[in-house]
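Enquirer: whatever this is, show me its structure:
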Amino acid sequence: MPDELGFDELLDDGGLIARLLGKTAAGRRRELLYGTDLPVVLLVGGPGMGKGRLLRCIRTSFGPRVPTAYVDCALTDSRVLAEERPGSRSEVTEVLRKVALQYGDWGGDGGGIAVPRLYAGLAAVAASDPLARAAPLVDEVARLDGILPPGSFWRGVLKGTAKNYVGYLTGLVTSPLAGPFLNALLDGLFARVSTEGRAALAACYGEYPGAGGHPQAGLRALGEDFQQGGEARRLAEGFLFRALRQDIDAAYHGVRGRMSRVGRPALLLDHADGSLGRRLVKAALEDRERGHHDRLVVFATARREDGGRFLHRAGSSHDGMATWQPFTGTLPEWSRPPGGVPDHAPLWRGVLLVRMPVLTRDRQKDEISRLRGGHGQPDNAVRLRIHSGVHRLSGGRPRFVTRLGEATAAVAIAFPTPEECTDWAILDARVRAGEDEQGRPVADRPVADVLVDELVVQQRPEELPPEHRGHWLDLLTHLSVAHDVECAQTLMRAVQEGRTEQLNAYRIAELLEDTGWPGCPRHFIGDLGLRRLLTRRLYGLRAGGAAWHADHALLQGHYRDLGDRHPDALFVTAAAHRMHHLLASDGADLVTRYLADSFRTRPVDEWCEELLAIADAALIGVDDDRYARALGETQVRGDTLRRQVDRLLHAVWLTEDRTQPLEEIVPGVLRGPLRELSEELAKVADEAVRDQGPEGADVARAADGAALLIRMARDWGDRAEDKQPLKRCVCTEHIGFG
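Expert: Modelled structure (predicted):
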């Protein structure tokens, strides 16, 4: 996909990125957005929303214009390097070294950024290992030389001091040297540093907790805290990040900095909702809350819609968090809310939450057309079906749109007629899945399998216990047929039977939320596209859809055991919930009989609610005869009422399941049986008036029901004409009007 897809308002010359950085992608100046107190910009959105792609765009387009560093916090390289010398390194110190190298190598206006404050702090940490001996300590300090520009005064000070001290001690002692080595290192540094350099270190490390304004004491305390581990180490690591930001600020001060540097530098933290990213973001937010402002624009990505649980203190509201979504026509306003108490204020006060944009219908069509490129164009009806199917499945999620567009672009011939262009056919279309480790093309795969890998397997929740990582996808696959947590927990007990360690549905729901998937009150898997992917996978787990049928049979048994009249929050009764799973797995005949029987005895409003809930069932693995049944073209055994109910059930099922675009006849097909049922109730009311008088209970029920069905015929028909689902649902509300 083109990296800029959907990001126009973010990346253009007057957009958010240019105004934050003070330069356009072409290098022209822009008035800076906000003052000296800057927010951390959190780019939030679930899997496939383009967060990492936006960071790549910033790095590619704006990186040549302002100093820019990028870190993928999900990679393990920094952790591996830290584990080689755990007494002298940590994952955070390795990341800060990596960032410093990128700023030092920057070749734009003003040149690379020197980081002497960070250098001194990292050297103090490197020299503080109480178990290391002379040569390893020297090597650790020398390893830091690369983060300062060649020829820098700072670059040789610590290394020279270390070498001299080691030469003095050679052969004299064999005990660990951390204490005297660190002291000698600092003594040598402050003996040789200039007045200006000493002032810079004093302004930074003199503020370290317990330093009392003495930078040498601060650096010693920093090393000791690092060795202590736990919260003390986190304090030291956060202070090192502050030292880096002070180095960056210093590069913009003085005559040379003011003349050669324009705008603000950027730090891009991808996958920042993991433990490493949270430590960095939290340190910056806490510093800025305490008044330690800097000019570094931190862009970080997070999957949760609220940015992550670490931002919010228990019991505190985050209603005041600044949130912005592109395509609103204005840039976001932000200022720190008044009244915060440092160390007690919630971190969200320093955040600007930017919700990643979904692709509009027009942008989706443009992307599909672009991907088709030189491929032959399908006929207009098939093309419209493809566009509609991609929109239904993707909900505008960019990764979905592009992958489905790639698959359908090359296989239009697989959809010879519009009727064959269903969601399942689109998901079965094959797409090139990339290259293997040797760079060889991988065999084409169904696009559904590729999306499952990219959106689920490769983006497991951080807090998912290791013993569940191998079957996380299988758990979600079975949950594709679940609705509320009770329904989901019934499945989880059966699926995990015999396992010592089990995940309950409540924990799985929390893990899905942490991964950035939206919730839906009516479906446990709250994203329609993800639910379709998992439904398809469930049907294919065992031959003939055996796993699919088994899960539905399990839930039928559960709700049968509860008793038909047992209340159900989503389906009115347990019987209706059971009928839903019966419809999905075993067809409509028994469901039609149930609905026809209950129509004679139930209040019509409850009956309509049950009908809508029952008919929200996926149809997969069998021929789709719903249009024929809705039109009354199939023989149905039973009386007139049962035939009317059967037609209505199948018309509602078509509208609610929506695995294919609705035909123009559906609104009329919906209205017909509803009006006929209304007439039946009107006749019942007339007969009851003759038998009971106008005040009889049967009269009131029948008359009210007849009026309600007339309204339903109008309302449901209008919704179907607008291509909207009949019952409002979070995961299908994007479908309407298309």
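Enquirer: C-alpha only now, for contacts and for neighbours.
Expert: Noted.
Enquirer: number of nearby residues for the residue lying closest to Glu91 once chain neighbours are set aside?
Expert: Leaving out its chain neighbours, the residue that sits closest to Glu91 by Cα to Cα, 6 or more residues apart in numbering is Arg79, at 4.8 Å. Arg79 has 18 neighbours, counted by other Cα atoms under 10 Å.
Enquirer: what do you get for Leu5?
Expert: Leu5: 16 neighbours (other Cα under 10 Å).
Enquirer: I'd like the structure of this one too, to check against the first:
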Amino acid sequence: MSDDLGFGKLLDDDGLVARLLGKTCKGRNRPLLYGPDLPVVFLTGGPGMGKGRLLRCVRDEFGRHVPAAHLDCAAPVHAERAAQHPSTRSEVTEALRELAVQFGAWSGDGGAIGVPRLYAGLVAVAAGDPLAGQAAGLDEVRRHDDLLPKGSFWGGVLHRAFRSYLAALAALFAAQPLATPLITAILDELFERVSSEGKATLEDCYGAYSGAAGHPRLGLHALSVDFQQGGEGRANAESFLFRALREDVEAAYTSVRGRMARAGRPAVLLDHADNALGRRLLRPVLLDRESGHHDRVVVIATARRADGGRFLYRSTDADAGVVTSWSPGDGGLPVWQRRQGGVPGLVAPARGALLVGMPTLTTEQQNNEVARLQGHGGHSGAAGHGARSGTSGAAGHGQGHPGPAGHQPGEHASRLRVESGIHRLSGGRPRFVTRLGEGAASLRAPDPAAFTDWDLLDAPVRSRAEPEGRPVPVADLLLDDLVTRQLPEELPPEQHDHWLDLLSHLSVAHTGACAQHLMQARQEGRDERLSAYRITELLADSGWPQCPRHFIGDRGLRHLLMRRLYRLRPDGAAWQEDHELLRAHFAARADTGDSGADEPCGTAGAHAAHHHLAAGGVEAAVDHLTGAFPLRDPSRSMARWCEELLAVAGAPCAAPLSGAPDDRHARALGEAPPAGGDWLRRRVDRLLHAVWLYEDRTRPVDQALTGTWRPLLDRLGEEPVPGTEVLTRTAGEWAQLAQERQPLKPCACTRHLG
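Expert: Below is the predicted model:
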């Protein structure tokens, strides 16, 4: 199957999709899952998780065996077409037309699916504009001709051929101006020519419309009037039109021919379904099924938020938190059943949803994808192990030994180095893996000892949209894919051009308060501003994860933004100013005696030292830790000092971005001791650089560095200071974490490291 990276458990013969549709991708029948009451399936995951790619796989592979209509709710074409005639069109009607056209083009078992119910509703809406001229109104009605089966109307239920029906309409309008409203004439002509079977069909559908009392003509007229009213009335009409489409599809399966020729279930696939158009399509389905109006259409939609989106929940409903969530990694198939009880119309729509978390790629899948993009084919187990452990090629394989046939010595070590970088940056996010793999394919066996993750982000690639264009750094392409092209729906239009800049500045922030101070400074003088707290909400709505210790809660995205921040102005001026701004802010808090108990860095002073270190103030950071050591400051506990050390050492380093020499390794090993200072300062300096380089994690772990921790901590513990036993315990804990390549201060966005 094409483009199915990471979807094996969803698309295989016993996977969720096959059991929902009753068909495998090869066309074999499978037992149906659920029914007749079906959930709406939401594929949840942030940008780059492959939701849209999965829907395309379902359409292309399973869509050869069951009718599958695919719609991108974010495509501008629906709004553009609706704007051409806003009184009789909306984004919803244009989307329903698109779905109907795709069902009408189905050429598999059972043939095309006609949509006479939807046709009747759309015709009523098209004829309902009281201000439209006769010719314009007829053009709107005739626009829907393509929604009917070829050759006859309703498969022969009209007494006359469809062409005769259209000819009668044309003659009616050509003779003289109408004395009655267009919609009345259209409905009169329709019901004049429809058979008793057709009338019964319309009665079952539009006779159930609000206020119709079983009379389909009244129902269609009321639907048209509601659509003209706009607001809630139009929303009700649109909801009913989608029900009419689903009833058309249902009828194609329950007819005599359908029962004989059709198998499995049809599908409606809605990409970007958590935006306004998607919500207007999905909410009626959820409410219909909650009220017992069931159909066999499998609705699969995408949503960026892990909870599917706020529109699924009611804040006052006790059942709002009850929703079925499942991930392929959970094993088996999701068990779903609609929960009973509650007041009809007041229960949370989420009761009818099944949330399917999109899977991240395993390390083996990541390595295989990188190998494929580099033209190496599959991977051996040794390669996968090397990337997982984060070791360099030299550590796992002797340098200078000949590699496999066709490979130069050292090429395998370079490959492992690239794979480990992709693993750290991507966190298994498929779009990250593929883009970084494309960038890695353009590199020529980089030196594994000198290559960093920042170098990987600089790898040149060509955009798929412009394959003949100039190569750009893969980091820029990823930001375009994941941020610029996926702006939050509620982001004010005046902020669209600033969004990427704001996020770039926020890449250095930690808590909301820290980010808010930064935003106030960076948006000073603007009339339209965004608070950091509002940006947090927008990022969550976009599907980006949150981390208590980092404002940008995805490590890969944070690195993309930090790289961009450094290059925003010459010589890293924006980077320098942001860190200096925060350093000054937290230093002032420390000077006023604000301990900063709520700080992610432990204290305001440590937070200031963190940013000072990132801005190049290495000596000031060492001074802070030396002065805070319990030997110099008895008010500090040893455990708290160790926490401050980790907080300060978590600072990003600008040296790899600037191309300046990075002396952290030499200082950590004592090969480049700092000038001046006593024995305590020299030991703290070495320990800080060793921990800083380890926590940086933009290159493989160097065991020589981790081996310095215990002797340095032991020597600090030689002094008669209370709590020195904490240093011994800490040394053991760090050694264990380093053995497993885990961060010394793990958080939500670094759990995949190791």
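Enquirer: give the contact list for the nearest residue to Arg339 of the second structure once chain neighbours are set aside.
Expert: Closest residue in space to Arg339 of the second structure, ignoring its immediate chain neighbours: Arg351 at 6.6 Å, by Cα to Cα, 6+ apart. Applying Cα atoms under 8 Å, 6 or more residues apart in numbering to Arg351 of the second structure gives the contacts Asp319, Ala320, Val322, Val323, Thr324, Arg338, Arg339.
Enquirer: these into CSV, with extra columns for neighbour count, secondary structure and distance to Asp188 of the second structure?
Expert: Shown next, in CSV, are the contacts of Arg351 of the second structure (neighbours: other Cα atoms under 10 Å; DSSP: H, G, I helix; E, B strand; the rest coil; distance: Cα to Cα, whole Å):
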residue, neighbour count, secondary structure, distance to Asp188 of the second structure
Asp319, 19, coil, 47
Ala320, 16, coil, 46
Val322, 13, coil, 48
Val323, 22, coil, 47
Thr324, 19, strand, 48
Arg338, 16, coil, 42
Arg339, 12, coil, 45
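Enquirer: those residues: which two are farthest apart?
Expert: Maximum pairwise distance in the contacts of Arg351 of the second structure, criterion Cα to Cα, is 13.1 Å, between Ala320 and Arg338.
Enquirer: tell me the residue in the first structure aligned with the residue nearest to Arg339 of the second structure.
Expert: Per TM-score structural alignment, the equivalent position to Arg351 of the second structure in the first structure is Arg349.
Enquirer: how about the equivalent of His566 of the first structure over in the second structure: what's its closest non-neighbour residue?
Expert: Per TM-score structural alignment, the equivalent position to His566 of the first structure in the second structure is Asp594. Spatial nearest neighbour of Asp594 of the second structure, excluding adjacent residues (Cα to Cα, 6+ apart): Ala604 at 7.0 Å.
Enquirer: test my guess that that neighbour contacts Ala587.
Expert: Yes. With contacts counted by Cα atoms under 8 Å, Ala604 of the second structure reaches Ala587, the gap being 6.7 Å.
Enquirer: the more surrounded of those two?
Expert: Ala604 (25 against 20).
Enquirer: contact partners for the more buried one?
Expert: Residues in contact with Ala604 of the second structure (Cα under 8 Å, 6+ apart) are Phe586, Ala587, Arg589, Ala590, Asp594, Ser595, Gly596, Ala597.
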